[in-house]
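Enquirer: Here is a sequence with its predicted model. Questions after.
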Amino acid sequence: MKKILMQLKDYYGEYLLLIALAIVIGLIVGVVDAYFGMILLKITEIRSLSPFLWIPFLPLVGLFIVFMYQKYGKTSSQGMGLIFEVGQGENKVIPFRLIPFIIGGTWLTHLFGGSAGREGVAVQIGATVAHTLGNKLNLMKFQTLLIVIGMAAGFAGLFQTPIAATFFALEVMIAGKFIYPALIPALVASFVASTTSHFLGLEKFQVYLAEPFDFSLFHFLLLAIVGIIFGVVGSLFAKSLSILKSKMAMWFKNPYRRVFIIACGLSVLLLLLYQGRYAGLGTNLITASFSGQHIYSYDFILKLIFTVCTLAVGFQGGEVTPLFSIGATLGVVLANILHLPVTLFAALGYAAVFGSATNTLLAPILIGCEVFGFEHFPSFFIVCAFAYFFNFNQSIYGKQQILK
């Protein structure tokens, strides 16, 4: 009995230590996320007001970003790939310089019109903070758990969806397997980060859906069909990004030539196509989808193309917010074709395309519920389940392990 009590004491003592550390991680990451996010939104506003002043300089900024990473970034240039390697035990070090590099590179990418996101940045911030604290406290035997805790805090601090953030971190490292030992610390870190960033003034995107959706076999089939379409589009995004990164490296051996030439084309096209409609995060498209503004039938595919090209050549940022915009605009198109509730199906696309591209299931269901209301859980569950099944195991994270 004494031996059992000692084992329990050791186990829960370590677990309480992780929970205490999760609180610290959540506070730090929440602060960083808040100011990163608020400055990014201000940058987006500045560029949107004067697109012709900023977007033409995208090629020069691309050269600067590549130079800084080549000269000073070292392994931080691996971004999410490095986070996954450390979390899976294939690497041991995440340099702290990753944080200023990814934040600065993302701000510049967005200010000058690159089509990119912000989630990858927040997740990398969280993982780096957690890894650094663990290293300082000699807790590297918990390396994987710390990375998961940090990822959850980063996601939650930016999007303020702590439940979705927790399950995203638990399931994204290894598709098909949950890292359950990190559950409680990750949940604590998520709520602390979310509360902190909200307290500091970062606003949460939230839409309340009024449309009821009665369930029947016919409606189930409709949800399954749109879920499959969302799944294929998310898969297309992930596969295109992977292929284009590889092709760009093969076609343009010199990274400076690669980013400059492609960015020249991107800047011209971004201005020609509605003066920057497809630049930046894509929050303009998300707002349009839920406010009754006009959505073109090709918005989703053009946003997909611009985002893939931007990220494939060396610009910084995440993929998730563009995925939200791709899914929301596609949802509007499908709703109009099938005569379905527009904002509801925009919301379903918002969640399901993200889930498909990241090869996750519970996170998109829960982010749909946290942003649009838990009363729509059945719809999110059905659509995201079909999207997950029809993503063909593709993922925007090249280092994500696939459980066979």
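Expert: Here it is on my side, so go on.
Enquirer: From now on I want contacts and neighbour counts done on CA atoms only, so please keep to that.
Expert: OK.
Enquirer: pretty sure residue 360 belongs to a helix, no?
Expert: No. Counting by DSSP: H, G, I helix; E, B strand; the rest coil, one finds residue 360 to be coil, located in no helix.
Enquirer: Does it touch residue 169 like I think?
Expert: No. If you go by CA atoms under 8 Å, residue 360 and residue 169 don't touch, sitting 9.8 Å apart.
Enquirer: Show the subsequent helix or strand relative to whichever helix in the chain runs longest.
Expert: In the chain, taking DSSP state H as the definition, the longest helix is helix 2-49. As assigned by DSSP states H and E, the chain's next helix or strand after helix 2-49 is helix 51-54.
Enquirer: so how far is that next one from its chain's centroid?
Expert: 26 Å (CA atoms, centre = their mean, to the nearest Å).
Enquirer: list the helices and strands it packs on?
Expert: Helices and strands touching helix 51-54, as assessed by 3 or more CA pairs under 8 Å, 6 or more residues apart in numbering; DSSP states H and E, are absent.
Enquirer: helix or strand right after that helix?
Expert: Per DSSP H and E, the first helix or strand lying C-terminal to helix 51-54 is helix 58-68.
Enquirer: can you give me the offset of that following helix from its chain's centre?
Expert: What separates the centre of helix 58-68 from the centre of its chain is 23 Å, taken as CA atoms, centre = their mean.
Enquirer: Sort out which residues of that helix are buried, please.
Expert: 58-59, 61-66 (16 or more other CA atoms under 10 Å).
Enquirer: now swap in stretch 205-213 and tell me
Expert: In terms of neighbour count (16+ other CA under 10 Å), stretch 205-213 has its buried residues at residue 209.
Enquirer: One more to weigh against that first structure:
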Amino acid sequence: MKKMGKYKLFLFTIIRWIIFALIIGIIIGSTTAFLLKTNDFLGDGIRKNNPWLIYFLPLGGILIGFMYMNYGKKNGNDIAKGNNLVIEGVHGKATVLKRLGPFVYIGTFITILFGGSTGREGAAIQMGGSIAQSVIQFLKVNKLDTKIVLMSGISAGFGAAFGTPITGAIFGMEMVAVGKLKYEALVACLVASFVGHYVTEGIWGIKHESFHIKSVPEVSGFSFTKVIIMAIIFSLVSVLYCQLRHGIQNVSEKIFKKNHMKRAFVGGCVIVLLTIVLGTTDYNGRGLDMLEQSFLEEVPTFAFLAKLVYTAITMGSGFVGGEAIPLFFIGATLGNTLSSFIDLPLSFIAALGMIAVFAGGANTPIAAFLLSVEMFDGKGIEFFFVACFVSFIFSGHHGLWPSQKVYEPKSRLYRFIKGETIESVEKKDG
């Protein structure tokens, strides 16, 4: 009888998680479709045809700062933390505010329209956390299930944003902590990610960008050596981006005493100045055109560095959006540049850089590897597996999200206390 009771409880719990995930997946699939269509309309339809809109980026920054300063805080929780607030919500350190999703959407639209360098997954993830929090409160989800529901919101947002449901499922579990996966959340994350993806594509007809590897090198010790060397380079570039981005944020908050309006206005002015000096808008917005071009032909040698600086300034000064697509851009264009020195197929190196830089910056090697499988139809699977974990290890305890908890060190050389965050470990080692 006791065993029957356990099985009934187990079945009831699984069904409850699936219901929560279905609700979240359906809503997030629809909201993400709206996000993607609107971003395409604002970025490709309006901004590209009206390059003068870049001059309004500082004013857009003031508007974003005003919203976040005056309406972004409640009971000690601040939506300006973005993805970090969602991570802290999973760990029970904060409460994800329901307004987080709508605000990050508006902020992302403003950033994209006026030419800030940003992506979309941040908005989708934060909307996922926002919707998940609404489900938690409306259905009175208990504390034990709250973490799982929030992680399923992350999974739904990522899976729907990139059309990669398997990656999304794992990303929701891997994003929140380094060295630990909460497998208990797999069912909810998988359901939410697949439902979100199929609602976005199947119901709303969203077509995601596709990138193609024309050829891969033969598997050999020599080719693996090249891949490992490049993965180390990609990991170091991911660290450079993260450190510059967080450095700009910390310095600007200190100078302007956390006045988001002033921070974003100055950051917007710097982006405008850089755009004028370089004489191109290639590094404004998402940069999808050059990202796709990097798989086909040569791009400017230092395109990766320009995008790195643009994005670090944009995100570090208070604009909002996502950092995955900028990391894709940085990695792919850096790979394109390295192809002049390393005898490997151009499209393969671009793809390798795209995935490896993301793996190092996000601290999600498993999700990054699965992303390569889903994006490139499993081509070069051996190389991507090695590159993802090499980049993850060599990036050290750095990352996009300071609130990520570290449960196991990447090396015994690191001194840390179990459960510390990326931020605290960086301060200790720095």
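Expert: On my side now, so go ahead. This one's a predicted model, so the numbers in the text were calculated from it and none came from an experiment.
Enquirer: Which two among the buried residues of helix 58-68 of structure 1 are spaced furthest apart?
Expert: Longest distance between any two of the buried residues of helix 58-68 of structure 1 is 12.3 Å, between 58 and 66; criterion CA to CA.
Enquirer: so who does residue 381 of structure 2 touch?
Expert: Neighbouring residues of residue 381 of structure 2 by CA atoms under 8 Å, 6 or more residues apart in numbering: 372-373.
Enquirer: That one maps to what in structure 1?
Expert: Matched to structure 1 by TM-score structural alignment, residue 381 of structure 2 sits across from residue 377.
Enquirer: Distance of that match relative to residue 387 of structure 1?
Expert: Residue 377 of structure 1 sits 15 Å away from residue 387 of structure 1, taking CA to CA, to the nearest Å as the criterion.
Enquirer: what's the closest of the buried residues of helix 58-68 of structure 1 to residue 47 of structure 1?
Expert: Proximity of the buried residues of helix 58-68 of structure 1 to residue 47 of structure 1, judged by CA to CA, is greatest for residue 58, which lies at 11.7 Å.
Enquirer: How about the contacts made by the nearest residue to residue 396 of structure 1 once chain neighbours are set aside?
Expert: Spatial nearest neighbour of residue 396 of structure 1, excluding adjacent residues (CA to CA, 6 or more residues apart in numbering): residue 238 at 4.6 Å. By CA under 8 Å, 6+ apart, the contact list for residue 238 of structure 1 reads 357-358, 394-396.
Enquirer: Which one of the residues you listed is nearest to residue 307 of structure 1?
Expert: Among those, residue 396 lies closest to residue 307 of structure 1 (CA to CA), at 12.0 Å.
Enquirer: what's around the closest one, how many residues?
Expert: If you count neighbours by other CA atoms under 10 Å, residue 396 of structure 1 ends up with 23.
Enquirer: Tell me the counterpart of it in structure 2.
Expert: Aligned partner of residue 396 of structure 1 by TM-score structural alignment: residue 400.
Enquirer: wait, what's in contact with residue 314 of structure 2?
Expert: 116-118, 264, 267-268, 271, 320.
Enquirer: and it, how far is that from residue 54 of structure 2?
Expert: 13 Å.
Enquirer: Residue 160 of structure 2 too?
Expert: 29 Å.
Enquirer: Compare the two (neighbour count), which wins?
Expert: A count of neighbours by other CA under 10 Å puts residue 160 above the other of residue 160 of structure 2 and residue 54, at 34 against 26.
Enquirer: which residues does the counterpart of that one in structure 1 contact?
Expert: In structure 1, residue 160 of structure 2 lines up with residue 157, judged by TM-score structural alignment. Residue 157 of structure 1 makes contacts with 26, 29-30, 33-34, 122, 190, 193-198, as judged by CA under 8 Å, 6+ apart.
Enquirer: Whichever of these end up buried, select them in PyMOL.
Expert: If you want just the buried ones from the contacts of residue 157 of structure 1 in PyMOL, going by 16+ other CA under 10 Å, the selection is:
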select buried, resi 26+29+30+33+34+122+190+193+194+195+196+197+198
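Enquirer: wait, which of the contacts of residue 157 of structure 1 is closest to residue 300 of structure 1?
Expert: When the contacts of residue 157 of structure 1 are ranked by distance to residue 300 of structure 1 (CA to CA), residue 122 comes first, at 24.0 Å.
Enquirer: Residue 366 of structure 1 -> structure 2?
Expert: Aligned by TM-score structural alignment, residue 366 of structure 1 pairs with residue 370 of structure 2.
Enquirer: quick one: the helix or strand containing the residue nearest to residue 396 of structure 1 to structure 2 mean distance?
Expert: Per DSSP H and E, residue 238 of structure 1 falls inside helix 217-251. Here the mean offset of helix 217-251 of structure 1 against structure 2 after fitting is 1.0 Å, by mean CA distance after the TM-score superposition for structure 1.
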